[in-house]
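> Any chance you can model this:
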Amino acid sequence: MLSDIEMIGVLIMKLISWNVNGLRAVLKKDFLTTFKALDADFFCLQETKMQADQVVLDLPGYHQYFNYAERKGYSGTAIFTKATPLNVSYGLGIEVHDHEGRVITLEYPDFYLLTCYTPNSQSELKRLPYRLEWDEAFRHYVHELSQKKSVVFCGDLNVAHEEIDLKNPKTNHHNAGFSDAERASFTTLLSQGFTDSFRYLHPDQTDAYSWWSYRFHAREHNAGWRIDYFVVSDDLQSKIQDATILADIYGSDHCPVELDLSI
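Presented below is the predicted three-dimensional model:
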């Protein structure tokens, strides 16, 4: 059962997404206290950086699903959910893309929920060609799902879409996460029937970021990037009740983002 959060007589699902930059590391930084305080119906993680059995979590009331990278200490995703899914799948179903534990899909009667950790293009954009191959495969995957039922996908998508989505767009123009190719790729994804929930509700909000470098006191000065998203099928736009960035929560170089969706 989903938690009974009521707003104007409407039942609301609370979803959280967080790139924890190492689940074992963030567990030492009060993760469980934060997890319990947020009390989400769905809690999605990226960059768990762990293998099976390295962490055993006691999360009463939650089902736990993990996708591990083959490379140790790298990538990885997880979803903790109060609602039992109809089906769970891991990856995109494409062998070349399914070694790094980047996607988990849960199917429910009325929608699909995905957590995603998009590959980083890396310094000097040396992994950009692979990143764009990934983007195309992911677009096709979520488009196919959306032909069956509504889709909600979240995670560290490793792109700041517009200049408003990072502090220093001019100096970062050709850097990973803000290259023209990556931004155009995300535009293409949205054009295929998807909505960036935060920008839908807050089209002009500035200084709203979800990731800050550990260098140069970036978080202290709020010199950040918004690269963590909740994206929903366009048919769910009217069900978006709130989309927020929880910048006061620490423990990672990312902060959690939240989506409240009516059902």
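> From here on, just use CA atoms for contacts and neighbour counts.
OK.
> What residues does E162 make contact with?
Counting by Cα atoms under 8 Å, 6 or more residues apart in numbering, E162 touches R183.
> now it: how far from D204?
For E162, the distance to D204 (Cα to Cα, to the nearest Å) stands at 11 Å.
> now swap in F138 and tell me
From F138 across to D204, the span is 28 Å (Cα to Cα).
> Please apply the same query to S197.
13 Å.
> out of these two, which sits in the more crowded spot?
Counted by other Cα atoms under 10 Å, S197 and D204 do not tie: S197 has more neighbours, with 27 against 9.
> check contacts around the more buried one.
Residues near S197 by Cα under 8 Å, 6+ apart: Y229, F230, V231, V232, Q237, I240, A243, L259.
> Scan the protein for its longest helix.
Taking DSSP state H as the assignment, the helix of the chain that covers the most residues is helix 128-146.
> contacts for the very next helix or strand once past that helix?
Moving toward the C-terminus from helix 128-146, the next helix or strand (DSSP states H and E) is strand 150-156. Applying Cα under 8 Å, 6+ apart, the external contacts of strand 150-156 come out as 17-19, 44-46, 110-118, 142, 145, 227-233, 235-236.
> Here is a second sequence; please produce its structure as well for comparison:
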Amino acid sequence: MKLVSWNVNGLRAAVRKGFLDYFHEVDADIFAVQEIKLQEGQIDLELDGYEQYWNYAERKGYAGTAVFTKKTPVSVTYGMNGDSHPEGRILTIEFEDYYFVTLYVPNSQRSLARLPHRLDWEDEFYDYIQKLDQDKPVILCGDMNVAHQPIDVRNDKSNHGNSGFTTEERGKMTRLLDNGFIDTLRHFHPNRDDIFTWWSYMKTVRERNIGWRIDYFIVSERLEDKLLDSDAHTEVHGSDHCPIVMEINL
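You can find the predicted model right below:
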């Protein structure tokens, strides 16, 4: 199975920049997108062979997630723990043998004004994922808005303490990975310090690969022997993020 995740930073804008060309070329079994920035009825995607599931934010032009899947799920959950979550940041697609979860973790903001909300969200999410994992294995993907280790951000020393690279945010990721989950890219590329998934729009930043790795495929540890590959399609433009891809034998 081939799985793709991409923070498109506005799906309508991404479509104008070639999203559909990439979508059809990559031919994923499941394709997840974050930060769709639209409401129901604002886009009509012709995706033959795929079922479409959308979690829109209540606020117009903001956040939101979607999943396009070739296989019909057993169930779909919008939000966590029975709460719809008005920013549309999480979608859980249940299949017979696993859960597929895509999420767009809240940004702490440059001033860290939203860090307390972010940390509360992380705690709720951690409990939610652990509960799912007790039932069946979990495949988690999306923009987690954190560079976990120094090799996940080009200028780690100057960015220490900044949004996305605070001790608190990194600690939440460590907790997840220390309690039953695998960062799949690091499983295959433990020492690569040049794989990033997000770049500022500032001039020449992406060309010089001054980026952050904040998009992840994370899976339950018991799926480790089924992993085939995990990588980032850094050559694909259309957003300030690039798509990430995982292959798994399920």
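> so the longest helix of the first structure versus strand 150-156, what angle?
For helix 128-146 of the first structure against strand 150-156, the angle by axes from the mean of the first three to the mean of the last three Cα atoms, to 10 degrees is 150 degrees.
> according to the alignment, helix 128-146 of the first structure goes to what range in the second structure?
Residues 115-133 of the second structure are matched to helix 128-146 of the first structure when aligned by TM-score structural alignment.
> can you pull the buried residues of that stretch?
By neighbour count with 16 or more other Cα atoms under 10 Å, stretch 115-133 of the second structure contains the buried residues L115, R118, L119, E122, F125, Y126, I129, Q130, L132, D133.
> Next: stretch 250-263 of the first structure.
250-262.
> With stretch 218-227 of the second structure instead?
Going by 16+ other Cα under 10 Å, stretch 218-227 of the second structure has these buried residues: I218, V219, S220, E221, L223, L227.
> What of stretch 85-104 of the first structure?
Buried residues in stretch 85-104 of the first structure, counting neighbours by 16+ other Cα under 10 Å, are found at Y90, G91, L92, H97, D98, H99, E100, G101, R102, V103, I104.
> quick one: secondary structure of the third one?
Which is L92 of the first structure. Of the three states, L92 of the first structure takes coil according to DSSP: H, G, I helix; E, B strand; the rest coil.
> gap between it and D135 of the first structure?
Separation of L92 of the first structure from D135 of the first structure (Cα to Cα): 11 Å.
> Pull the number of nearby residues for Q52 of the second structure.
Neighbour count for Q52 of the second structure, taken as other Cα under 10 Å: 15.
> residues contacting the aligned partner of it in the first structure?
Under the alignment (TM-score structural alignment), Q52 of the second structure pairs with Q64 of the first structure. Residues near Q64 of the first structure by Cα under 8 Å, 6+ apart: A78, I79, F80, T81.
> Mind checking what secondary structure Q64 of the first structure has?
Using three-state DSSP, the structure places Q64 of the first structure in strand.
> So in the first structure, which strand runs the longest?
Of all the segments of type strand in the first structure, defined by DSSP state E, the longest one is strand 10-19.
> angle of that one against strand 150-156?
Here the directions of strand 10-19 of the first structure and strand 150-156 differ by 30 degrees (the same axes, to 10 degrees).
> Show me what strand 10-19 of the first structure is packed up against.
Where contact means 3 or more Cα pairs under 8 Å, 6 or more residues apart in numbering; DSSP states H and E, strand 10-19 of the first structure is packed against strand 5-7, strand 42-46, strand 150-156, strand 228-233, strand 257-262.
> and the shortest one, which stretch of the second structure?
What it means is strand 5-7 of the first structure. Residue span in the second structure matched to strand 5-7 of the first structure, by TM-score structural alignment: none.
> likewise the second one?
Counting by TM-score structural alignment, strand 42-46 of the first structure pairs with residues 30-34 of the second structure.
> and if you look at the last one?
Matched against the second structure by TM-score structural alignment, strand 257-262 of the first structure falls on residues 244-249.
> So which residue is smack in the middle of the second structure?
By Cα atoms, centre = their mean, the second structure has its centre lying nearest to G142, at 0.5 Å.
> Map it onto the first structure.
Per TM-score structural alignment, G142 of the second structure is aligned with G155.
> Look up how far R175 of the second structure lies from E96 of the second structure.
Using Cα to Cα, E96 of the second structure is found at 27 Å from R175 of the second structure.
> re earlier: now the contacts of strand 150-156 of the first structure: which count as buried?
Neighbour counting over the contacts of strand 150-156 of the first structure (16+ other Cα under 10 Å) leaves 17-19, 44-46, 111-118, 142, 227-233, 236 as the buried ones.
> which residues in the second structure form helices?
Along the second structure, the segments classed as helices by DSSP H run 11-16, 19-26, 115-135, 156-159, 167-177, 184-188.
> quick one: A208 of the first structure and D165 touch, right?
Yes - under the criterion of Cα atoms under 8 Å, A208 of the first structure makes contact with D165 at 7.1 Å.
> Check the contact lists of these two and give me the overlap.
Counting by Cα under 8 Å, 6+ apart, the common neighbours of A208 of the first structure and D165 are W225, R226.
> ok, the residue opposite K71 of the second structure in the first structure once aligned - how many residues close by?
In the first structure, the residue paired with K71 of the second structure is A83, using TM-score structural alignment. Residues within reach of A83 of the first structure, counting by other Cα under 10 Å, total 16.
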